[in-house]
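Asker: next one to model:
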Amino acid sequence: MELLKNKVVLVTGGTSGIGRASAILFAREGAKVALTGRQEQAGRDVVAEIEHAGGSALFIQADLNQTDAIPEIIARVVDEYGRLDCAFNNAGVSGGGPIETLNEAVWDNVVDTNLKAAFFCLQAEVAQMKRQGHGGAILFNGSVLAKIAQPGTSIYSASKGGIVSLAQAAAVEFGPVGIRVNSINPSITRTPMTRSRISTDEQGHESHPFGAGIPLGRLAEPEEMAEAALFLLSDRSSYVTGQALVVDGGQSAV
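Answerer: The predicted model follows:
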């Protein structure tokens, strides 16, 4: 169907989990994909998979906590593909525990990666899209934990709550120039970041301490989040902006 045909899409944190699944799906849907990540080999593996399937991809090794480098990432994308049409600001880290046990280092790591870096990515992406003068679509990866509370998630939840608010504010600010901004808010998804906390019972049912009570009775797959991201970046959602799409198997409805 090629919902992103001839579009240039940036995926941050595109070497594993939701980012990797999204980069591969976007390429399959016709996009030229640039992806960032810290691990060079993982990035090259994603590019190889995309190219083997006939797509086009560029890997940019980057640590987004080095915010001064973010404009250079956008410049690399434009040098390679000529423009930037869409961006999925997906990069993030976990981190938490009982509030009494947390320190400033944990706070800085989680908030700097999940929120601060995402803000500066937004800033650079919007600047490029405004130079092009034909709008664009930007998506953030939030979390259902921005909406519901779980013990031990205070800093992570704060960072993702900030993402939801950031996306809404940006949607209002940049709507007049045709730039749409939304967030997806996943429940627990089977990714390398969550794997250590997933347990399996004798019947093979998976569970996670932050995934209890999901009505659909299972954890999400990265590809399911990628499909939601695809919709919000494609022209199928051309009148959707400022929204926080919860993709949680019904968890927040309980």
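Asker: all contacts plus neighbour counts: C-alpha atoms, from now on.
Answerer: Fine.
Asker: okay, strands next: where are they in the chain?
Answerer: 8-12, 32-37, 56-61, 86-89, 136-141, 179-186, 199-200, 206-207, 244-247 (DSSP state E).
Asker: redo these as CSV? Include mean neighbour count and distance to Leu233.
Answerer: Shown next, in CSV, are the strands of the chain (neighbours: other Cα atoms under 10 Å; distance: least, Cα to Cα, whole Å):
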stretch, mean neighbour count, distance to Leu233
strand 8-12, 27, 9
strand 32-37, 27, 13
strand 56-61, 22, 17
strand 86-89, 28, 6
strand 136-141, 27, 6
strand 179-186, 27, 9
strand 199-200, 11, 33
strand 206-207, 17, 31
strand 244-247, 20, 12
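Asker: as JSON lines, the ones you listed with distance to Ala226 would be great.
Answerer: Shown next, in JSON lines, are these (distance: least, Cα to Cα, whole Å):
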{"stretch": "strand 8-12", "distance to Ala226": "11"}
{"stretch": "strand 32-37", "distance to Ala226": "14"}
{"stretch": "strand 56-61", "distance to Ala226": "17"}
{"stretch": "strand 86-89", "distance to Ala226": "10"}
{"stretch": "strand 136-141", "distance to Ala226": "10"}
{"stretch": "strand 179-186", "distance to Ala226": "10"}
{"stretch": "strand 199-200", "distance to Ala226": "24"}
{"stretch": "strand 206-207", "distance to Ala226": "21"}
{"stretch": "strand 244-247", "distance to Ala226": "11"}
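Asker: Glu173: neighbour count?
Answerer: Applying other Cα atoms under 10 Å, we find 13 residues neighbouring Glu173.
Asker: give me the distance between it and Asn109.
Answerer: 28 Å (Cα to Cα, to the nearest Å).
Asker: thinking again about what came up before, the strands of the chain: which one's closest to Ala21?
Answerer: strand 8-12 (10.3 Å; Cα to Cα).
Asker: and the strands of the chain: which comes nearest Ala105?
Answerer: Closest among the strands of the chain, using Cα to Cα: strand 32-37, at 21.6 Å.
Asker: packing partners of the closest one?
Answerer: The contact analysis (3 or more Cα pairs under 8 Å, 6 or more residues apart in numbering; DSSP states H and E) places strand 32-37 against strand 8-12, helix 17-28, helix 40-52, strand 56-61.
Asker: one more, so I can put them side by side:
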Amino acid sequence: MTPALTLSMLNSALSSEPTMKTMQLAARIAPYNPPRNMSDLARVNAMLKKAGISAGVYKLQKGQNLTAANLASNAAMSKAAGQPQNVRALENGWHGLSPTVQGDYGENYVMRKFVAYSGYLALRTTEALYPSYNSGQQELHLGPNESYIFTFPSKPPLAQYGFWSLTAYNKKEYLIPNTLNRYVLNDRSNLTYADGSLVYGSNSHSNETFQLLVQPADVTPPRNWTSNWLPASKGGGGLSLTLRFYAPTEQLRNGSWPYPVVTKGNAIRE
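Answerer: Next up, the predicted model:
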């Protein structure tokens, strides 16, 4: 039975050097965290032993360079995350993980590391989708007077009790402070159509195109955009944008629903 994670287990007598600490933590948790496929247990234990992990203890091996090993591991992770079998290209610049490497990884330990690093505790694709937008650049970036507009062709098609959200993160992958205390837009927000009517009102049965605005927190848009505005960092800067669909329908899973068109342009001012 897996023990409760305690401060003693996680912090007691651990090295302050990050890579050494990682190996020590891996050694402590390994006895309680076997492979998903138990037929792979002997192979995994042999690899751990070769790395210096055995019986819940890590011992630095002769000639072992943890810094180099960490760099090699991260390089392998980044390479795997870009391979066609692990990522799906969706329309309009969006991409998502393949069903085989989200939530249940089998023997794909490289992608298990990638998801733990970039989207910890991701659910399986039948339960949730986490598509990210990438314009083809290394990272998304807004200037102090720029914006992104997301044009949704319709309300995302979800199963009963499903919900969706769009979240913006800064360059350090933290939520972005703003005076509205708004960190996400979703189907619980007071989103409006261009004519001012509610997209998700109690009396709203329409399913038309609507738009969301992402621009710096210190550039206030006109009042008709306020409900649909997701603030980015003051003065602009690097950011990432992630959609989340919970209880997605097959249309969302297979990409037949057109993902939002994202356009970059000047900030919209009052």
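Asker: now the TM-score, please.
Answerer: Scored against TM-score structural alignment, normalised by the length of the first structure, the superposed chains reach a TM-score of 0.24; 117 aligned residues with a Cα RMSD of 6.9 Å.
Asker: before we move on, back to that, export the helices and strands packed on strand 32-37 of the first structure to TSV and tack on distance to Gly161 of the first structure?
Answerer: Shown next, in TSV, are these (distance: least, Cα to Cα, whole Å):
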stretch	distance to Gly161 of the first structure
strand 8-12	19
helix 17-28	19
helix 40-52	28
strand 56-61	27
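Asker: Leu166 of the first structure is nearest to which of those?
Answerer: Once these are compared by Cα to Cα, strand 8-12 is nearest, at 16.8 Å.
Asker: may I ask you to name the longest helix in the second structure?
Answerer: helix 66-81 (DSSP state H).
Asker: contact partners of that one?
Answerer: Residues outside helix 66-81 of the second structure that contact it (Cα atoms under 8 Å, 6 or more residues apart in numbering): 19-20, 86-87, 110-111, 113-114.
Asker: between these, which sits nearest Ser8 of the second structure?
Answerer: Distances from Ser8 of the second structure to these, taken by Cα to Cα, are shortest for Met20, at 17.2 Å.
Asker: OK, contacts around that closest one?
Answerer: For Met20 of the second structure, counting by Cα under 8 Å, 6+ apart, the contacting residues are Leu66.
Asker: tell me which element it falls in.
Answerer: Secondary structure from DSSP states H and E places Met20 of the second structure in helix 18-29.
Asker: now Met111 of the second structure
Answerer: Going by DSSP H and E, Met111 of the second structure is part of helix 109-118.
Asker: okay, the angle between the longest helix of the second structure and helix 109-118?
Answerer: 100 degrees (axes from the mean of the first three to the mean of the last three Cα atoms, to 10 degrees).
Asker: I'd like the next helix or strand past helix 66-81 of the second structure.
Answerer: strand 87-89.
Asker: got the buried residues for that following strand?
Answerer: 87-88 (16 or more other Cα atoms under 10 Å).
Asker: helices or strands next to it in the packing?
Answerer: strand 94-97.
Asker: helices or strands up against the strand it packs on?
Answerer: strand 87-89, strand 132-133.
Asker: coming back round to it: tell me the two of the contacts of helix 66-81 of the second structure that are most distant?
Answerer: Pairwise over the contacts of helix 66-81 of the second structure, using Cα to Cα, the maximum falls at Met20 and Val87, 30.9 Å.
Asker: near the nearest residue to Ser132 of the second structure once chain neighbours are set aside, how many other residues are there?
Answerer: Excluding its sequence neighbours, the residue lying closest to Ser132 of the second structure (Cα to Cα, 6 or more residues apart in numbering) is Thr242, at 4.6 Å. When neighbours are counted by other Cα under 10 Å, Thr242 of the second structure registers 19.
Asker: my guess is Thr242 of the second structure contacts Asn170. True?
Answerer: No - at 11.7 Å, Thr242 of the second structure does not count as touching Asn170 under the criterion of Cα atoms under 8 Å.
Asker: doesn't Phe140 make contact with Ile163 of the first structure?
Answerer: Yes - between Ile163 of the first structure and Phe140 a contact is recorded at 7.0 Å, counting by Cα under 8 Å.
Asker: give me the common contacts of these two.
Answerer: Common contact partners of Ile163 of the first structure and Phe140 (Cα under 8 Å, 6+ apart): 118, 183.
Asker: next, the buried residues of stretch 163-172 of the second structure.
Answerer: Buried residues in stretch 163-172 of the second structure (16+ other Cα under 10 Å): 163-171.
Asker: follow-up on the earlier one: next, the buried residues of the helix holding Met111 of the second structure.
Answerer: 110-115.
Asker: give me the number of residues near the closest residue to Ala232 of the second structure other than its chain neighbours?
Answerer: Excluding the flanking residues, the one nearest Ala232 of the second structure by Cα to Cα, 6+ apart is Pro216, at 4.4 Å. By the measure other Cα under 10 Å, the count of residues near Pro216 of the second structure is 26.
Asker: separation between Pro216 of the second structure and Ala116 of the second structure?
Answerer: Taking Cα to Cα, one finds Pro216 of the second structure at 29 Å from Ala116 of the second structure.
Asker: equivalent analysis for Arg43 of the second structure, please.
Answerer: 21 Å.
Asker: next one: Ser54 of the second structure
Answerer: 23 Å.
Asker: rewinding a little: just put the buried residues of helix 109-118 of the second structure in CSV and tack on distance to Ala247 of the second structure.
Answerer: Output for the buried residues of helix 109-118 of the second structure, formatted as CSV (distance: Cα to Cα, whole Å):
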residue, distance to Ala247 of the second structure
Val110, 27
Met111, 23
Arg112, 22
Lys113, 25
Phe114, 23
Val115, 20
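Asker: mind checking what helix or strand follows the helix holding Met111 of the second structure in sequence?
Answerer: Using DSSP H and E, the helix or strand that follows helix 109-118 of the second structure towards the C-terminus is strand 128-129.
Asker: and the contacts of that next one?
Answerer: With Cα under 8 Å, 6+ apart, strand 128-129 of the second structure has contacts from 96, 122-123, 243-248, 253.
Asker: now, which of those sits nearest Phe210 of the second structure?
Answerer: Leu243 (15.4 Å).
Asker: I'd like the next helix or strand past the helix or strand containing the closest one.
Answerer: In this structure, Leu243 of the second structure sits in strand 237-248 according to DSSP H and E. Using DSSP H and E, the helix or strand that directly follows strand 237-248 of the second structure along the chain is helix 250-254.
Asker: hang on, Pro231 of the second structure in a helix?
Answerer: No - the assignment for Pro231 of the second structure, made by DSSP: H, G, I helix; E, B strand; the rest coil, is strand rather than a helix.
Asker: I'm done for today, thanks for sticking with me.
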